[in-house]
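*Asks:* Sequence and predicted model, in that order:
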Amino acid sequence: MTTAKRVRDPEAKRAAILAAARSVFAEHGYDKATIRQIAERAGVTHGLVMMHFATKAKLFVAAVPAQHLADKVVGDVEGLPERVARAYVERMTSAEGCNPFIALVRGAATDQDDAKSLLRAMRETSVEIYRGMLDDEDVPQRADMLGALFMGVAYSRHVLADGPIAAMTPDELIRYMTRAIRAILLGHDNI
């Protein structure tokens, strides 16, 4: 009797985990999705998921569609605010059921520890991206302020879905957000 030889392919397993996470988060939302469900769907162990991602929050941030902000904001610094606004609005429009800002806002009401963990993971990712583009010492503060803007817009537009921000077209929202992002990231006060 011959036994099947196990094939080790960490990148394939990581891709399977991310695909499973996207579908489980979309089906159950951030709060109700579990690492065990994701591992089972990916055909891997709970421990392997944790080895690759360490926390549910880090897995969520890595798995959500269009979360690869670094790819979307590449270019000159002066055009950065508009690219960030456009990437945010497009992500919010296309991935509403599996969006980190909506999950964070909704999750804060039910589980503050989970919400804090998700916020930390999102913050780390953002700071890393913006440090590569901006050379200011206060990049963590700017990234955090930008995150607060995004959460506020997510709350107004997608959770409460009421008021002028909720009523804006995507292009209008991009225009308004570009001005605010320009002030936050580049320090231009003429918003």
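*Replies:* Arrived safely.

*Asks:* rest of the way, CA atoms for contacts and neighbours
*Replies:* OK.

*Asks:* residues contacting residue 163?
*Replies:* The contact partners of residue 163, by CA atoms under 8 Å, 6 or more residues apart in numbering, come to 156, 157.

*Asks:* So which elements touch the helix or strand encompassing residue 37?
*Replies:* If you go by DSSP states H and E, residue 37 is part of helix 35-42. Using 3 or more CA pairs under 8 Å, 6 or more residues apart in numbering; DSSP states H and E as the contact test, the elements touching helix 35-42 are helix 10-32, helix 46-53.

*Asks:* Identify the residues contacting whichever helix or strand comes after the shortest one?
*Replies:* Scanning forward in sequence from helix 46-53, with DSSP H and E defining helices and strands, the next element found is helix 56-63. Identification of contacts with helix 56-63 by CA under 8 Å, 6+ apart yields 18-19, 21-22, 25, 30, 34-35, 53, 67-68, 100, 114, 117-118, 121-122.

*Asks:* sorry, back to before: in the helix holding residue 37, which residues are buried?
*Replies:* Neighbour counts using 16 or more other CA atoms under 10 Å place 35, 37, 38, 39, 41, 42 of helix 35-42 among the buried residues.

*Asks:* cool, and stretch 80-91?
*Replies:* Applying 16+ other CA under 10 Å to stretch 80-91 flags 80, 81, 82, 83, 84, 85, 86, 87, 88, 89, 91 as buried.

*Asks:* Ok, stretch 119-128 next?
*Replies:* 119, 121, 122, 123, 125, 126, 127.

*Asks:* Without its sequence neighbours, what residue ends up closest to residue 170?
*Replies:* Nearest-residue entry for residue 170: residue 89, 6.5 Å, with adjacent residues in sequence omitted and distances by CA to CA, 6 or more residues apart in numbering.

*Asks:* tell me the contacts of residue 81?
*Replies:* Shown in contact with residue 81 (CA under 8 Å, 6+ apart): 178, 179, 181, 182, 185.

*Asks:* The structure to be compared is supplied as follows:
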Amino acid sequence: MLAAARATFAERGFDGASIRVIATAAGVDPALVHHYFGSKDKLFLAAVEAPADPEDLLPEVLAGGTADLGANVVRLLLRVWDGPARAGGLALIRSAVSNEWTARLLREFLVARVLRRVVGTLDLPPAEAEARGALVASQLIGVVMTRYVLRVEPLASASTEELVAAVGPTVQRYLTGDVDLPGSVTPPP
């Protein structure tokens, strides 16, 4: 079931996949998928071997309101990565760098399960929300790669609050500030 789920999520994305399609690909009844995983969200988390369930974590990111989103997103990222989920997260990131299939799953996890929900609180036009979400993803993945994979100092040993103070304002600007969004700038002649 997990192999069928991974293939279906990678091919169709989270929104395009369904329990029925995944069950058919696995050669099982959809009730069996529901029995083992409960919901499409839980199946997706198992398929990508997600280090944490965003459903459990996003309320604290959103609790501070729009003005605190940048800092809260960075703080949550660091809390997850500094906790027991680090090993699974590192395996996912390292695999995504060299494997397109895993990269698609990671993109889908970031976009459908995390960033779309955060950016969705801002009431933006779809193209702007997508561009802002991509900018936030670039910053967060950069922090993960620099701090946890490459271990570049002083980021590798900085405290959570030091990184929240340094990176949070950039994430906040990507979410709510003035920024030239990809696709909206006309290149010079």
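*Replies:* On my side now, so go ahead. Note that the structure is predicted; figures quoted are calculated from it, not measured.

*Asks:* Just the TM-score for the two chains, thanks.
*Replies:* Once superposed, the chains reach a TM-score of 0.63 (TM-score structural alignment, normalised by the length of the second structure), with 144 aligned residues with a CA RMSD of 3.0 Å.

*Asks:* follow-up on the earlier one: do I have it right that the residue nearest to residue 170 of the first structure meets residue 172?
*Replies:* No: judged on CA atoms under 8 Å, residue 89 of the first structure makes no contact with residue 172 at a distance of 10.3 Å.

*Asks:* Show me the helices in the second structure, by range?
*Replies:* Ranges of helices within the second structure are 2-16, 19-26, 30-37, 40-47, 54-62, 69-81, 86-98, 100-108, 116-119, 126-144, 160-176, based on DSSP state H.

*Asks:* Just put those in JSON lines and tack on distance to residue 151 of the second structure.
*Replies:* As requested, the helices of the second structure are arranged in JSON lines below (distance: least, CA to CA, whole Å):
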{"stretch": "helix 2-16", "distance to residue 151 of the second structure": "29"}
{"stretch": "helix 19-26", "distance to residue 151 of the second structure": "38"}
{"stretch": "helix 30-37", "distance to residue 151 of the second structure": "35"}
{"stretch": "helix 40-47", "distance to residue 151 of the second structure": "27"}
{"stretch": "helix 54-62", "distance to residue 151 of the second structure": "25"}
{"stretch": "helix 69-81", "distance to residue 151 of the second structure": "13"}
{"stretch": "helix 86-98", "distance to residue 151 of the second structure": "12"}
{"stretch": "helix 100-108", "distance to residue 151 of the second structure": "21"}
{"stretch": "helix 116-119", "distance to residue 151 of the second structure": "27"}
{"stretch": "helix 126-144", "distance to residue 151 of the second structure": "9"}
{"stretch": "helix 160-176", "distance to residue 151 of the second structure": "14"}
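
*Asks:* out of those, which comes closest to residue 154 of the second structure?
*Replies:* Closest to residue 154 of the second structure of the helices of the second structure, according to CA to CA: helix 160-176, at 10.0 Å.

*Asks:* In the first structure, which residues correspond to the closest one?
*Replies:* The alignment of helix 160-176 of the second structure onto the first structure (TM-score structural alignment) spans residues 170-186.

*Asks:* what does the matching stretch contact?
*Replies:* Residues outside stretch 170-186 of the first structure that contact it (CA under 8 Å, 6+ apart): 80-82, 84-86, 89, 139, 142-143, 145-146, 165, 188-191.

*Asks:* who's in contact with the one residue sitting closest to the centre of the second structure?
*Replies:* What sits nearest the mean C-alpha location of the second structure, by CA atoms, centre = their mean, is residue 110, with 2.1 Å. By CA under 8 Å, 6+ apart, the contact set of residue 110 of the second structure is residue 137.

*Asks:* Translate it into the numbering of the first structure.
*Replies:* Matched to the first structure by TM-score structural alignment, residue 110 of the second structure sits across from residue 122.

*Asks:* Look up how far residue 69 of the first structure lies from that match.
*Replies:* Going from residue 122 of the first structure to residue 69 of the first structure by CA to CA, to the nearest Å gives 11 Å.

*Asks:* what does residue 166 of the first structure give?
*Replies:* According to CA to CA, residue 166 of the first structure and residue 69 of the first structure sit 23 Å apart.

*Asks:* Also residue 137 of the first structure?
*Replies:* Counting by CA to CA, the gap from residue 137 of the first structure to residue 69 of the first structure is 21 Å.

*Asks:* Then residue 63 of the first structure?
*Replies:* From residue 63 of the first structure to residue 69 of the first structure the distance is 12 Å (CA to CA).

*Asks:* These two: which is more packed in?
*Replies:* When neighbours are counted by other CA atoms under 10 Å, residue 63 of the first structure and residue 69 differ, and residue 63 comes out ahead with 22 against 17.

*Asks:* Quick one: residues contacting residue 179 of the second structure.
*Replies:* Counting by CA under 8 Å, 6+ apart, residue 179 of the second structure touches residue 173.

*Asks:* My error: substitute residue 157 of the second structure in the last question.
*Replies:* Residue 157 of the second structure makes contact with residue 147, according to CA under 8 Å, 6+ apart.

*Asks:* Can you get me a residue count around residue 81 of the second structure?
*Replies:* 20.
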